[in-house]
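Enquirer: need coordinates for the following:
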Amino acid sequence: MRFDLIDLRLFLNTVESGSITGGAQRTHLTLASSSARIRGMEASLGVPLLDRNRRGVEPTAAGRTLAHHAQVVLQQMEQMRGDLSEYGRGMKGYVRLRSTTSAMTEILPEVLSAFLAAHPEVDIDLEELVSYEIVEAVAQARADVGIINDSVDASGLEVFPFRHDRLVLVTARDHPLAARREVAFADTLSEGFVGLTGDAALHAYLAGHAARAGQRLTYRVRLRGFDAVCRMVERNVGIGVIPERAAARLQRSMAIRRVRLTDAWATRLLRICVRRLDDLPIYARQLIEHLRAQ
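Expert: Prediction:
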């Protein structure tokens, strides 16, 4: 049995994405090469590692065992890489960072660009997830660092404060709600909404609070990105809820109004979470120090 690190990372990426195509893309390999590598792993072990079906792939019992050991091996390699980077140049570090929608779109681009410019030896794999998914990914070592909101239980993880994040209502300038200074989220749910696509973390967050109010969000249209949402809002297609940072930025160029939400959950504390800070390689700890300093 001879598996190299690319094999292990490919297999782990395939399991996490649920498809060989997704695994190939994450590992920066062609689909043909990825399929051949996985078949080679199965032939070497003499057992199937994946159950293949129309919806993608799922690990077999042997595949789950391999995925567990692959996580351990790859994490140890990253720790070794980080420790040795203090003594030599040219070694690349790799940090798996998972984030909520608002932090990913409105905070991290500027913060991460500064870090990456100062650390050309580090690469970051950034993915958007819902907060509870981020907690699971970090706890199961499928991610190194997570940025979550304070509504999710992160017991068992080490957590550090990051930024405050306020959600606001955005409307067209002539919408009836535009004249109000503040409004409760429940009082807006009779309106048609413009929102993010269904896989966005913020969509799931708002849908959950609507359900707690005994109602549901009705979407006129869903789009990718706060800019696109506000362009539809500007044309009175519907109203939206987005981070105040995004609303303030877009209000300078669009005919929209922002209205404060009175709900306590609309003001969130974004937090950084890790399994154990001391177990992370040095460049991952440097990233966390950079995030906390902003």
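Enquirer: drop to CA atoms for contacts and neighbour counts, all remaining ones
Expert: OK.
Enquirer: what about residue 72, how many residues close to it?
Expert: When counting by other Cα atoms under 10 Å, one arrives at 12 neighbours for residue 72.
Enquirer: what residues does whatever helix or strand it lives in touch?
Expert: Residue 72 belongs to helix 61-85 when assigned by DSSP states H and E. Judged by Cα atoms under 8 Å, 6 or more residues apart in numbering, the contacts made with helix 61-85 from elsewhere in the structure are 5, 8-9, 11-12, 15, 47-50, 91-94, 141-142, 279-283.
Enquirer: and residue 270, how far is that from residue 262?
Expert: With distances defined as Cα to Cα, to the nearest Å, the gap from residue 270 to residue 262 amounts to 19 Å.
Enquirer: one more to line up against the first:
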Amino acid sequence: MTKHSKKTNIGIRHFRAALALAQEQSFTRAADSLGIVPSALTETIKQLEADCGLRLFNREARPVTPTEAGEEFLAGARRVLSDFEMALDDLRRVGGIERGAVRVAAAPSVVLFHLAPALRAFHAAHPAIEVTVYDDIAERIGALVLDRVVDFGLAERWHETDQLDYEPFHVDPFVLVCHRDHKLAGRAEVDLAEIPVADVIALDESTGIGKRIAAAPEIPPEFRRGSIRTRGTIAQLTLISQGMGVALMPKLAASVIQSPEIRHVGLRDLSLKRTLCILTRSRRGLSPAAERLLACLRPLGSLASP
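Expert: Take a look at the predicted model:
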């Protein structure tokens, strides 16, 4: 068995070289993209392979392709290079956080009730920091965090992976949402059995809310089917505002469309809630700018420390 010393001359330039070769599939094109001669690129790849004791590319193939071991290495190399570039960004911001940037992903209801007021306070203190907001469903928000597209996300727990950390932030109870002229609109609370099944507008299970409803044993199966089915709560709320049915959804989500035509009614025999979380990558620190935005955000959640 070959023993590898902890001392190595392998560095970021070797990772960049391997990723460029995988991208261009040609030593000549990859070298050109890196601004070096092909012989220098060849030597860099040889050094990398010698250090790890594995062949990472099939040189005889046209175009040049990674080996199975190479594919595994490249996946890790992309993460390392991304973390390296993020660390450089953080370092460049030290002593000058006003030049920073933050990217955050959140569901529309969280943007309205939590992120917007947090951003108002954040921009008052740091007006020059650029903030990019992505609004999406829980599944894609988790993916945006995992893929390092955003610094952090605000959504339900969807991905069961040790690559994400979930910090509970806000508990959001489910309510009945109906038109103001619906027979149940004037009630403070109702039982599930009082809701006409024929009126229910169902939500597709591809969403975090739809998935939670489908997993709730106390909700009748008929509520999950519905004669009308949507793939998002905005469509549900729009239809409800036109008097076309009712729906079960979290109170925050039900409040995104603030229409005088829509009413929220408590559910006496349903304790279903969703817990919104702050999603970050495990074992990865946030930039100073992202940390300061979170400092403005955390006090706005229902689970904030007293």
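Enquirer: could you tell me the TM-score of the two chains?
Expert: Put the two chains on top of each other and the TM-score (TM-score structural alignment, normalised by the length of structure 1) is 0.62; 250 aligned residues with a Cα RMSD of 4.4 Å.
Enquirer: residues contacting the residue positioned nearest the centre of structure 1?
Expert: For structure 1, the residue whose C-alpha lies nearest the mean C-alpha position (Cα atoms, centre = their mean) is residue 128; its distance is 2.1 Å. For residue 128 of structure 1, the set of contacting residues under the criterion of Cα under 8 Å, 6+ apart consists of 98-101, 104, 200-201.
Enquirer: neighbour count winner among residue 270 and residue 262 of structure 1?
Expert: Neighbours around residue 270 of structure 1 and residue 262, counted as other Cα under 10 Å, are more numerous at residue 270. The numbers are 23 against 15.
Enquirer: quick one: map the more buried one onto structure 2.
Expert: Taking TM-score structural alignment, the alignment pairs residue 270 of structure 1 with residue 276 from structure 2.
Enquirer: what's the answer for residue 86 of structure 1, then?
Expert: Under the alignment (TM-score structural alignment), residue 86 of structure 1 maps onto residue 94 of structure 2.
Enquirer: all helices for the stretch 101-250 of structure 1, in order.
Expert: When secondary structure is read from DSSP state H, counting those that start in this stretch, the stretch 101-250 of structure 1 shows helices at 101-106, 108-118, 131-139, 201-212, 226-234, 244-251.
Enquirer: could you dump those to JSON lines with distance to residue 219 of structure 1?
Expert: Converted to JSON lines, the helices of the stretch 101-250 of structure 1 look like this (distance: least, Cα to Cα, whole Å):
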{"stretch": "helix 101-106", "distance to residue 219 of structure 1": "18"}
{"stretch": "helix 108-118", "distance to residue 219 of structure 1": "27"}
{"stretch": "helix 131-139", "distance to residue 219 of structure 1": "22"}
{"stretch": "helix 201-212", "distance to residue 219 of structure 1": "11"}
{"stretch": "helix 226-234", "distance to residue 219 of structure 1": "11"}
{"stretch": "helix 244-251", "distance to residue 219 of structure 1": "19"}
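Enquirer: and of those, who's closest to residue 166 of structure 1?
Expert: Judged by Cα to Cα, the one of those that comes nearest to residue 166 of structure 1 is helix 244-251, at 5.6 Å.
Enquirer: first to last residue in stretch 153-169 of structure 2, what's the distance?
Expert: For stretch 153-169 of structure 2, the first-to-last residue distance is 11 Å (Cα to Cα).
Enquirer: what's next to that stretch, contact-wise?
Expert: Judged by Cα under 8 Å, 6+ apart, the contacts made with stretch 153-169 of structure 2 from elsewhere in the structure are 104-107, 110, 137-139, 141-142, 144-146, 208, 274-282, 298, 301-304.
Enquirer: and the gap between the match of residue 270 of structure 1 and residue 244 of structure 2?
Expert: If you measure residue 276 of structure 2 against residue 244 of structure 2 using Cα to Cα, the figure is 29 Å.
Enquirer: please apply the same query to residue 169 of structure 2.
Expert: In this view, residue 169 of structure 2 and residue 244 of structure 2 are 33 Å apart by Cα to Cα.
Enquirer: okay, the two: which has more neighbours?
Expert: Set residue 169 of structure 2 next to residue 244 and count neighbours by other Cα under 10 Å: residue 169 wins out with 22 against 17.
Enquirer: once you drop chain neighbours, what's closest to the more buried one?
Expert: Here the nearest residue to residue 169 of structure 2 in space, its sequence neighbours aside, is residue 277; by Cα to Cα, 6 or more residues apart in numbering that works out to 4.9 Å.
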